[in-house]
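In: Pasting the sequence and the predicted model now:
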Amino acid sequence: MKDRLSDALYGLGWATVKKLPEPVATGLGRRIADQVWKRRGKSVLRLEANLARVVPDAGPDRLAELSRAGLRSYMRYWMESFRLPAWSKERMRNGFEGEGIHHLVDGLASGRGVVVALPHMGNYDLAGAWVTTRLDTPFTTVAQRLKPETLYDRFVAYREGLGMEVLPHTGGAAFGALARRLRAGGLVCLVADRDLSASGVEVTFFGETARMPAGPALLAQQTGALLLPVTLWYDETPVMKGRVHPPIEVPETGDRAAKTSVMTQALADAFAGGIADHPEDWHMLQRVWLADLEERRA
């Protein structure tokens, strides 16, 4: 029943929110965010616990302020996502402004393939729509399997409608397909700040140990593709902002595991810099640090 209800609510969002005038949708998203924040549920408390590591000197009032802003940012992501299928290509092209875009453009022009790795910041679907429209570049990504299957199918159809190729995240089965896309000079975009496999790489993240997926670093090593971290954020304008960070190079020495560890730590450092600058736009409502995961298991 819960799965069917989730599927129905997402379907209702895509069917109705895109038809609302933009100021109405914006106001609705903010009101929903504030109501969720006031209830102080598990997701809000988890967000505050995560933000406490990002902003360690923040007191309770500051953390509450950040979590409220974080819920509003997260709901802005959803309202935009529900409305994106109705946006014109011109609107998508003008919906994002980025720094360091030359790293991505030059990497694609080199023909060696590019892996873009992002944290759960801003609206990565909007950034992807910008890539497919402004740069006229299709790309491949991976989506977590959701329940029910109909909900997963909704997300796949939504992202494919924005010009993305979507592969299921099923125990690493997508790795070979991603490698083939990269060897052909293509673009792969992966959300990479939370390990879903329980076999990720341990990194130091805001001073504590977390695990992040090894995929971006392994793909870059095995295919020769460029590895680019990207961070996203909102400000008071309707246009999302972002930064393409300098490429992470493959170390010259060490075995595959050692190289993967170094490269994934460099990704974590780039993510941490972007998150520290815009903590309210990091939409992480799940456990990330090993101490929290071990606490849950206990």
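Out: Everything's here; your move.

In: Going by C-alpha atoms from here, please, whenever you check contacts or count neighbours.
Out: Fine.

In: Which positions within the helix or strand that contains residue 158 qualify as buried?
Out: Taking DSSP states H and E as the criterion, residue 158 maps to helix 149-161. The neighbour-count check on helix 149-161 (16 or more other C-alpha atoms under 10 Å) flags 151-152, 154-156, 158-159 as buried.

In: Adding distance to residue 17, write the residues you listed out as JSON lines.
Out: Output for the buried residues of helix 149-161, formatted as JSON lines (distance: C-alpha to C-alpha, whole Å):
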{"residue": "151", "distance to residue 17": "17"}
{"residue": "152", "distance to residue 17": "19"}
{"residue": "154", "distance to residue 17": "15"}
{"residue": "155", "distance to residue 17": "16"}
{"residue": "156", "distance to residue 17": "19"}
{"residue": "158", "distance to residue 17": "14"}
{"residue": "159", "distance to residue 17": "17"}
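
In: which of those residues lies closest to residue 113?
Out: Closest approach to residue 113 among the buried residues of helix 149-161 (C-alpha to C-alpha): residue 159, at 21.0 Å.

In: show me what contacts the closest one?
Out: By C-alpha atoms under 8 Å, 6 or more residues apart in numbering, the residues touching residue 159 are 125, 165-166.

In: Helices along this protein, start to end?
Out: 2-16, 22-39, 42-54, 60-83, 89-93, 101-110, 124-134, 149-161, 175-183, 215-223, 256-277, 290-297 (DSSP state H).

In: Can you say which of those helices is nearest to residue 141?
Out: Using C-alpha to C-alpha, these put helix 175-183 closest to residue 141, at 8.2 Å.

In: angle of that closest one against helix 215-223?
Out: Between helix 175-183 and helix 215-223, the angle comes out at 60 degrees (axes from the mean of the first three to the mean of the last three C-alpha atoms, to 10 degrees).

In: and helix 175-183, what other elements does it pack with?
Out: The contact analysis (3 or more C-alpha pairs under 8 Å, 6 or more residues apart in numbering; DSSP states H and E) places helix 175-183 against strand 187-191, helix 215-223.

In: For the residue lying closest to residue 225 once chain neighbours are set aside, give me its contacts.
Out: Nearest non-adjacent residue to residue 225, counting by C-alpha to C-alpha, 6 or more residues apart in numbering: residue 113, 4.6 Å away. By C-alpha under 8 Å, 6+ apart, the contact list for residue 113 reads 107, 181-187, 224-226.

In: Around the closest residue to residue 18 other than its chain neighbours, count how many other residues there are.
Out: Among residues not flanking residue 18 along the chain, residue 83 sits closest, at 4.0 Å (C-alpha to C-alpha, 6+ apart). Neighbourhood size, residue 83 [other C-alpha atoms under 10 Å]: 20.

In: Could you double-check that residue 83 lies in contact with residue 15?
Out: No: with contacts counted by C-alpha atoms under 8 Å, residue 83 stays clear of residue 15, the gap being 9.1 Å.

In: Contacts only, for the closest residue in space to residue 174 that isn't next to it in sequence.
Out: Spatial nearest neighbour of residue 174, chain neighbours left out: residue 167 (6.3 Å); criterion: C-alpha to C-alpha, 6+ apart. With contact set as C-alpha under 8 Å, 6+ apart, residue 167 has these partners: 140-143, 174.

In: structure B:
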Amino acid sequence: MRRPTTTDLYVLAWRHVRRLPDPLVRGAAHLVADVVWLTRTAGVRQLSRNLARLRPDLDPRALSRTTRAGMRSYLRYFVEAFQLPGWSPERIDARVRATGTQHVRDVIDAGESLVLALGHTGNWDLAGAWASRHLGPVLTVAEKLPDGLYEEFVAFRGSLGIEIVPLEGGTTFRRLTRLARAKPQLVPLLADRDLTAHGVEVDLLGTPARVAAGPATLALVGGHALLPAALSYERLHGERRRRAGTPWGLLIEFGEPVATRTPDGVRRDVVAVTQDWVTALFTAVARSPQDWHMLQKVFLADLDPARLTDVPRAEGA
């Protein structure tokens, strides 16, 4: 008998989790998150280190509580991803609250695309599903995954109104640039972790880190506006909770556009623009650190020194 693959398990979850009672699914997710947190896996330990650097004001007890809440938030994202294809537009609308949307609408209404710099926070799939209906078409990049899993994710996100470009070398940027110029749309890029080994070294709220150059590069080359967008969970109450069918909502905070040119019209460099969106984004992320789902290495102190050779750096980083 064939052993089930990761793809098989994901497909099974997408087909059946949505049919289970929400309290049961949430309870199971919390249980799994707590067990993983208690076993102190490598991912949990890295999450704790990342949160300690993001929020150095947390004492050991507060850091432990935040890490546990972080694992619950991370599992909540996965459960919601499996439930999301079964949600009605009305339920999605009840789940999401957005601020700063005028910054986005100003660009889209002018007939231009804009780039959004995101971190692995909250639920970016839910945010994309909401934005594709209320703000404009959504175009993004996804890492190629093995065993047919990438195709399943493309189908899943396509059902939410999100167009995907695969991350596969130099052709990715060229295709993304061409599509972004074709029509007004939102181009959100998860950029708080560098997957290319060609990232930018920045000061992440006082600690050296490395992030992806993609948002700044695309905005500069394509002449697009660049905005940070922070996602976090918030508790729902009353009528909104009833319509959402869950106690958890998603807050999208669109920041102000990051300057891509100097006051005299000269195009700024990738490193400076990247530093600006990182500062703006993580100032917001630090207010809800438990919703930063970063179980991988981001800060320079954790990264392999061999990968840091010739990495562009922001001034002072």
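Out: Thanks, I have it. This is a predicted model, so every value here is computed, not measured.

In: circling back: can you add distance to residue 235 of the first structure and give the helices of the first structure back as a markdown table?
Out: Conversion of the helices of the first structure to a markdown table gives the following (distance: least, C-alpha to C-alpha, whole Å):
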| stretch | distance to residue 235 of the first structure |
| --- | --- |
| helix 2-16 | 24 |
| helix 22-39 | 14 |
| helix 42-54 | 19 |
| helix 60-83 | 10 |
| helix 89-93 | 17 |
| helix 101-110 | 19 |
| helix 124-134 | 15 |
| helix 149-161 | 24 |
| helix 175-183 | 33 |
| helix 215-223 | 28 |
| helix 256-277 | 12 |
| helix 290-297 | 30 |
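
In: Tell me which residue lies nearest the centroid of the second structure.
Out: By C-alpha atoms, centre = their mean, the mean C-alpha position of the second structure lies nearest to residue 120, the distance being 3.4 Å.

In: show me the contacts for that residue.
Out: Per C-alpha under 8 Å, 6+ apart, neighbours of residue 120 of the second structure: 190, 192, 292-294.

In: mind redoing it with 10 Å?
Out: By C-alpha atoms under 10 Å, 6 or more residues apart in numbering, the contact list for residue 120 of the second structure reads 74, 189-193, 230-232, 285, 291-295.

In: How much space separates the aligned partner of it in the first structure from residue 12 of the first structure?
Out: Taking TM-score structural alignment for the superposition, residue 120 of the second structure sits opposite residue 120 in the first structure. Distance, residue 120 of the first structure to residue 12 of the first structure, by C-alpha to C-alpha, to the nearest Å: 24 Å.

In: before we move on, back to that, and in the second structure, which of the contacts of residue 167 of the first structure remain?
Out: Mapping the contacts of residue 167 of the first structure onto the second structure (both residues aligned by TM-score structural alignment, their matches' C-alpha atoms under 8 Å) leaves 140-143, 174 still in contact.

In: closest to residue 242 of the first structure among those?
Out: residue 141 (18.7 Å).

In: Counterpart of the closest one over in the second structure?
Out: Checking TM-score structural alignment: residue 141 of the first structure goes with residue 140.

In: quick one, what contacts residue 23 of the first structure?
Out: With contact taken as C-alpha under 10 Å, 6+ apart, residue 23 of the first structure is in contact with residue 29.

In: again with the one 5 residues further on
Out: Contact analysis of residue 28 of the first structure by C-alpha under 10 Å, 6+ apart lists 17, 20, 22, 34, 75-76, 79.

In: Tell me, how many residues neighbour the nearest residue to residue 98 of the first structure once chain neighbours are set aside?
Out: Distance criterion C-alpha to C-alpha, 6+ apart; nearest residue to residue 98 of the first structure, sequence neighbours excluded, is residue 242 at 4.6 Å. Other residues near residue 242 of the first structure come to 23 when the count uses other C-alpha under 10 Å.

In: Please verify my assumption that residue 242 of the first structure contacts residue 119.
Out: No: between residue 242 of the first structure and residue 119 there is no contact under C-alpha atoms under 10 Å: 11.7 Å.

In: shared neighbours, those two?
Out: Counting by C-alpha under 10 Å, 6+ apart, the contacts common to residue 242 of the first structure and residue 119 are 230-232, 274.

In: In stretch 275-295 of the second structure, which residues are buried?
Out: Buried residues in stretch 275-295 of the second structure (16+ other C-alpha under 10 Å): 275-282, 284-285, 288-295.

In: Next: stretch 6-21 of the first structure.
Out: 7, 11, 13-14, 17-18.

In: I'd like those as JSON lines, with distance to residue 70 of the first structure appended.
Out: As requested, the buried residues of stretch 6-21 of the first structure are exported to JSON lines (distance: C-alpha to C-alpha, whole Å):
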{"residue": "7", "distance to residue 70 of the first structure": "24"}
{"residue": "11", "distance to residue 70 of the first structure": "24"}
{"residue": "13", "distance to residue 70 of the first structure": "20"}
{"residue": "14", "distance to residue 70 of the first structure": "22"}
{"residue": "17", "distance to residue 70 of the first structure": "21"}
{"residue": "18", "distance to residue 70 of the first structure": "22"}
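
In: Need the max-distance pair from these.
Out: 7 and 18 (17.0 Å).

In: which strand of the second structure spans the most residues?
Out: Using DSSP state E, we find that the single longest strand of the second structure is strand 225-235.

In: Return the distance of that one from the chain's centre.
Out: 9 Å (C-alpha atoms, centre = their mean, to the nearest Å).

In: angle of that strand against strand 186-190?
Out: 70 degrees.

In: Strand 225-235 of the second structure: average distance to aligned residues in the first structure?
Out: Mean deviation of strand 225-235 of the second structure relative to the first structure after superposition (mean C-alpha distance after the TM-score superposition for the first structure): 0.8 Å.

In: Run the angle between that strand and helix 124-134 for me.
Out: 120 degrees.

In: Tell me which residues of the helix or strand that comes right after strand 225-235 of the second structure come out buried.
Out: Once the chain leaves strand 225-235 of the second structure, the next helix or strand it forms, by DSSP H and E, is helix 238-244. Of the residues in helix 238-244 of the second structure, 240-241, 244 count as buried by neighbour count, 16+ other C-alpha under 10 Å.

In: what's the answer for stretch 205-216 of the second structure, then?
Out: For stretch 205-216 of the second structure, by 16+ other C-alpha under 10 Å, it's 205, 208-216.

In: now the end-to-end length of that stretch.
Out: End-to-end for stretch 205-216 of the second structure, by C-alpha to C-alpha: 19 Å.
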